[in-house]
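Novice: Give the three-dimensional model of this entry:
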Amino acid sequence: MFTYVPSGRSPRTTPIIHAVYHHPLLVTLSQSFHLSLYDIGVDSVTHTQTLSSFTSYPPSSLVLSTPSATTYKLILAYAIPVYPAHWTVGATELIISSTEADRMMVTNTRTTRAIDIPPGWIDEGKMRAVREQWDRKVARVADTQTDGKWVVLAPGQNLPLFDADAPSAAPHSSSSTSPSASSSPTSSPAPPGTYVSSSMHSASGLQLYRLHLPASPSSSSLPRLTFVRTLHGQIGPVSTLALSDGRCVSLGVNGSIWVWDLEAGTGTEVSAGACEAESWEGVRLRLASGTRGAVVFDDRRIVSACGAGVEVRRFDI
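Specialist: Model (predicted):
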């Protein structure tokens, strides 16, 4: 067992949000998006390189593979801002050399993004494609995951934390006013007799993209993120995702779980999650405390943690 202790606290090392390992290469990603490479030797740990990004943000995911005996391939998926106030997903491929000359050093990088607006003036034909991309921008990102072939983006929502967003829709009364609502210039009360739907009961759509990476990193062909479809079915906001080998598991903030076959574009509900008012009160309290939840899976089991402890479900994905 080896322990690497940095000389001091820095954005490179604190806090670490992701790490992947394929002996002897260890890659870590900090919250400030410092990507660090380490060479794990027989009796030592050597920090070889750190890369930084000013245009990439959490949530993110890492996939590390070995295309040849002398190289590693690292793929990152992450959130990218879209001017002026929205987000999309991006992906970067890094080729890391394991030769003695460039021991655990990045030798090539390629980056692509789901929304790529060309600068300057564009003709009407290209404008249609740009508008399609533009319509897929999101106000916030709950999670994004990749397995190196597929990239899934879970849009975030303004999660309800108050009684007004209770599971049962409440009628809006024009005679009752809220001091905070009346003082907000952007608030527009619903007409009398209408019902305000909670985002907890709105359908969630996961954006599915195909990541195209030319075989040769030196190829003139650029990498692409191609939109495939929106995955519909899960009700309520999605909290987190897990993705592997063309399969995706999505965990809702209410504990609901869906399993998706990305190749076929089909989904199956594994757990409906919280349905009763008492359960939803626990969901709101958990959201207010910042607890996000987590989910992992293999061919037979789904392990999730979402406020009610750790739950294991057997399921043939």
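Novice: When you work out contacts or count neighbours from here on, use the C-alpha atoms and nothing else.
Specialist: OK.
Novice: could you pull out the helices for the stretch 201-317 of the chain?
Specialist: Applying DSSP state H, counting those that start in this stretch to the stretch 201-317 of the chain gives helices spanning 277-288.
Novice: all strands in it, in order from the N-terminus.
Specialist: 203-212, 224-235, 238-244, 247-252, 257-261, 266-271, 294-297, 301-305, 310-314 (DSSP state E, counting those that start in this stretch).
Novice: Does L74 touch S97 like I think?
Specialist: No - using CA atoms under 8 Å, L74 makes no contact with S97, being 11.1 Å away.
Novice: quick revisit: CSV for the strands of the stretch 201-317 of the chain, including distance to A91 and mean neighbour count?
Specialist: Converted to CSV, the strands of the stretch 201-317 of the chain look like this (distance: least, CA to CA, whole Å; neighbours: other CA atoms under 10 Å):
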stretch, distance to A91, mean neighbour count
strand 203-212, 8, 20
strand 224-235, 8, 18
strand 238-244, 15, 24
strand 247-252, 18, 24
strand 257-261, 21, 20
strand 266-271, 24, 15
strand 294-297, 22, 20
strand 301-305, 26, 17
strand 310-314, 31, 12
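Novice: can you tell me how far Y78 sits from V106?
Specialist: Distance, Y78 to V106, by CA to CA, to the nearest Å: 19 Å.
Novice: same question, D261
Specialist: Taking CA to CA, one finds D261 at 33 Å from V106.
Novice: ok, the closest residue to T230 other than its chain neighbours - contacts?
Specialist: Nearest in space to T230, with sequence neighbours left out and distances taken as CA to CA, 6 or more residues apart in numbering, is Q207 at 4.7 Å. By CA atoms under 8 Å, 6 or more residues apart in numbering, Q207 lies in contact with 152-155, 227-231.
Novice: Sequence B follows; please return its structure for comparison with A:
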Amino acid sequence: MRTNRQFDVPILFIIFRRKNTALQVIEAIAKVKPKKLYISQDGPRNQEEKQEVLETRKAVLSKINWDCDLTVWTHDQNLGLRKHIPGALDRFFKKEEYGIYLEDDTVPNKYFFSYQKDLLDKYKNDKNIFSISGTNLYPKFSNKDNLYYLSQIGSVWGMGTWRRSWNKYSSKIQSLKNFNYAEYKNFVFSRKYFIYIKLFLNLVKSNKINTWDYQYSYTAIKNRIFFITPSINLVKNIGINNKGTNMFLQNYNSKYSKVSGNQLSNPASNDQIYVKDNDIDYFNRFYKYFYLRIFLNIIFYLFPESLRRSITKLFFR
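Specialist: Prediction:
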């Protein structure tokens, strides 16, 4: 009997210039030996980053010591998160029906992969499910009687999804005039959460934030579909340092990002319906002092990017 079978869910791994964190993620991936591995690396922003980008790619590729169908995409110029990651996912889902997405600072534990495999198969035809999160930033408020639950709050820190879901996504935000709470109040669990998402969408639209993941949440709300969230955290974010593209957003949740849970046994046996109180409890406890945080975010993003980075380094060393 084979005891070292290869993992048959395709994986897309996003890297940039953080060699040390990327190595920890590829080492976790190497433990399951995926049959198909895609690696996409953004290009350097300046001359000084060229060597870091090259060394990171070489180091990651040196850890791939099993037979697999390997695809590597590189870029000479820097695209930024908003273009690079959606572009990589577009290319990935032109080839694959489903798969797992990991970034260079999101280290999955050993239960993450079976959790994703089981649920990607179980919900492949359920159009009410948008994505499968691997992260639960506040597991102490989850119901441990359930292995996972349906949520309107999703995370891209280690996730699985399908082509059918990704085809709904666009990183471009044409207009938010018709994106108002009155239209979605029968779906969205909280006015505060809607305000939070719309604030960051406006910051993205005005190019104050170079990101892609708030558009991902926006897509779920617009289509009135759900994320799956594990009752324990299965992914550890190790990217809380001054090399991240959106350091402030990472540090915003840094208190909880290194929490990691234990085993989820047979997650596919668990059936759930959406319970609004789960999200209300999570959001209200996690986002204490909500309006103060909103105010501080607005002030923060009025500063030039160079000053924002200096502030982040000062407070989140």
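Novice: Need the TM-score between these chains.
Specialist: TM-score for the superposed chains, counting by TM-score structural alignment, normalised by the length of structure 1: 0.26, backed by 149 aligned residues with a CA RMSD of 7.1 Å.
Novice: higher neighbour count, Y78 and V106 of structure 1?
Specialist: Neighbours per residue, other CA atoms under 10 Å: of Y78 of structure 1 and V106, the larger number sits with Y78, 26 against 21.
Novice: Does that one fall in a helix, a strand, or a coil region?
Specialist: Per DSSP: H, G, I helix; E, B strand; the rest coil, the local secondary structure of Y78 of structure 1 is strand.
Novice: What distance do you get for it to G282 of structure 1?
Specialist: Distance of Y78 of structure 1 to G282 of structure 1, computed by CA to CA: 30 Å.
Novice: after the host helix or strand of D277 of structure 2, next one along is what?
Specialist: Assigned by DSSP states H and E, D277 of structure 2 belongs to helix 276-286. For helix 276-286 of structure 2, the succeeding helix or strand toward the C-terminus, using DSSP H and E, is helix 290-300.
Novice: Pull out the buried positions in that following helix.
Specialist: Neighbour-count burial for helix 290-300 of structure 2 flags 294, 297, 300 (criterion: 16 or more other CA atoms under 10 Å).
Novice: so where do the helices sit in structure 2?
Specialist: Counting by DSSP state H, one finds helices in structure 2 at the ranges 19-30, 50-62, 81-95, 112-122, 163-166, 181-184, 191-205, 213-223, 247-252, 276-286, 290-300, 305-315.
Novice: mind checking which of the ones you listed is nearest E103 of structure 2?
Specialist: With CA to CA, the closest approach to E103 of structure 2 among the helices of structure 2 belongs to helix 19-30: 7.9 Å.
Novice: And the closest one, what's buried?
Specialist: So, applying 16+ other CA under 10 Å, buried residues of helix 19-30 of structure 2: 19, 21-30.
Novice: Repeat that for stretch 75-90 of structure 1.
Specialist: Result for stretch 75-90 of structure 1 [16+ other CA under 10 Å]: buried residues 75-82, 87-90.
Novice: now do the same end-to-end measure for that stretch.
Specialist: Using CA to CA, first and last residues of stretch 75-90 of structure 1 are 11 Å apart.
Novice: what's the answer for stretch 207-224 of structure 1, then?
Specialist: 15 Å.
Novice: hang on, the earlier thing: any chance of the strands of the stretch 201-317 of structure 1 in JSON lines, plus distance to S65 of structure 1?
Specialist: As requested, these are exported to JSON lines (distance: least, CA to CA, whole Å):
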{"stretch": "strand 203-212", "distance to S65 of structure 1": "15"}
{"stretch": "strand 224-235", "distance to S65 of structure 1": "19"}
{"stretch": "strand 238-244", "distance to S65 of structure 1": "13"}
{"stretch": "strand 247-252", "distance to S65 of structure 1": "18"}
{"stretch": "strand 257-261", "distance to S65 of structure 1": "22"}
{"stretch": "strand 266-271", "distance to S65 of structure 1": "27"}
{"stretch": "strand 294-297", "distance to S65 of structure 1": "19"}
{"stretch": "strand 301-305", "distance to S65 of structure 1": "24"}
{"stretch": "strand 310-314", "distance to S65 of structure 1": "28"}
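Novice: Relative to H22 of structure 1, which of the ones you listed is closest?
Specialist: Proximity to H22 of structure 1 (CA to CA) singles out strand 238-244 among those, at 16.8 Å.
Novice: Which other helices and strands does the closest one contact?
Specialist: strand 141-146, strand 150-155, strand 247-252, strand 294-297 (3 or more CA pairs under 8 Å, 6 or more residues apart in numbering; DSSP states H and E).
Novice: Just send the ones you listed back as TSV, with distance to E132 of structure 1 too.
Specialist: Formatted as TSV, these follow (distance: least, CA to CA, whole Å):
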stretch	distance to E132 of structure 1
strand 141-146	19
strand 150-155	16
strand 247-252	24
strand 294-297	31
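Novice: Determine the number of other residues adjacent to S182 of structure 1.
Specialist: Neighbours of S182 of structure 1 (other CA under 10 Å): 12.
Novice: ok so, going back, tabulate the helices of structure 2 (a markdown table), appending distance to L70 of structure 2.
Specialist: As requested, the helices of structure 2 are arranged in a markdown table below (distance: least, CA to CA, whole Å):
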| stretch | distance to L70 of structure 2 |
| --- | --- |
| helix 19-30 | 13 |
| helix 50-62 | 10 |
| helix 81-95 | 12 |
| helix 112-122 | 18 |
| helix 163-166 | 20 |
| helix 181-184 | 42 |
| helix 191-205 | 33 |
| helix 213-223 | 26 |
| helix 247-252 | 29 |
| helix 276-286 | 38 |
| helix 290-300 | 40 |
| helix 305-315 | 35 |
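Novice: Looking at the contacts of Q207 of structure 1, which is nearest S250 of structure 1?
Specialist: Closest approach between the contacts of Q207 of structure 1 and S250 of structure 1, by CA to CA: A154, at 8.7 Å.
Novice: So that closest one sits against H232, correct?
Specialist: No - judged on CA under 8 Å, A154 of structure 1 makes no contact with H232 at a distance of 11.3 Å.
Novice: any residues in contact with both of the two?
Specialist: Common neighbours of A154 of structure 1 and H232 (CA under 8 Å, 6+ apart) are 205-206.
Novice: Stretch 48-63 of structure 1 spans what distance, first to last residue?
Specialist: End-to-end distance (CA to CA), stretch 48-63 of structure 1: 19 Å.
Novice: For F248 of structure 2, which residues are in contact?
Specialist: The contact partners of F248 of structure 2, by CA under 8 Å, 6+ apart, come to 308-309, 312.
Novice: One more: L251 of structure 1?
Specialist: Residues near L251 of structure 1 by CA under 8 Å, 6+ apart: 238-241, 257-258, 293-295, 304.
Novice: Which among the helices and strands packed on strand 238-244 of structure 1 is found nearest to T112 of structure 1?
Specialist: Closest among these, using CA to CA: strand 150-155, at 11.8 Å.
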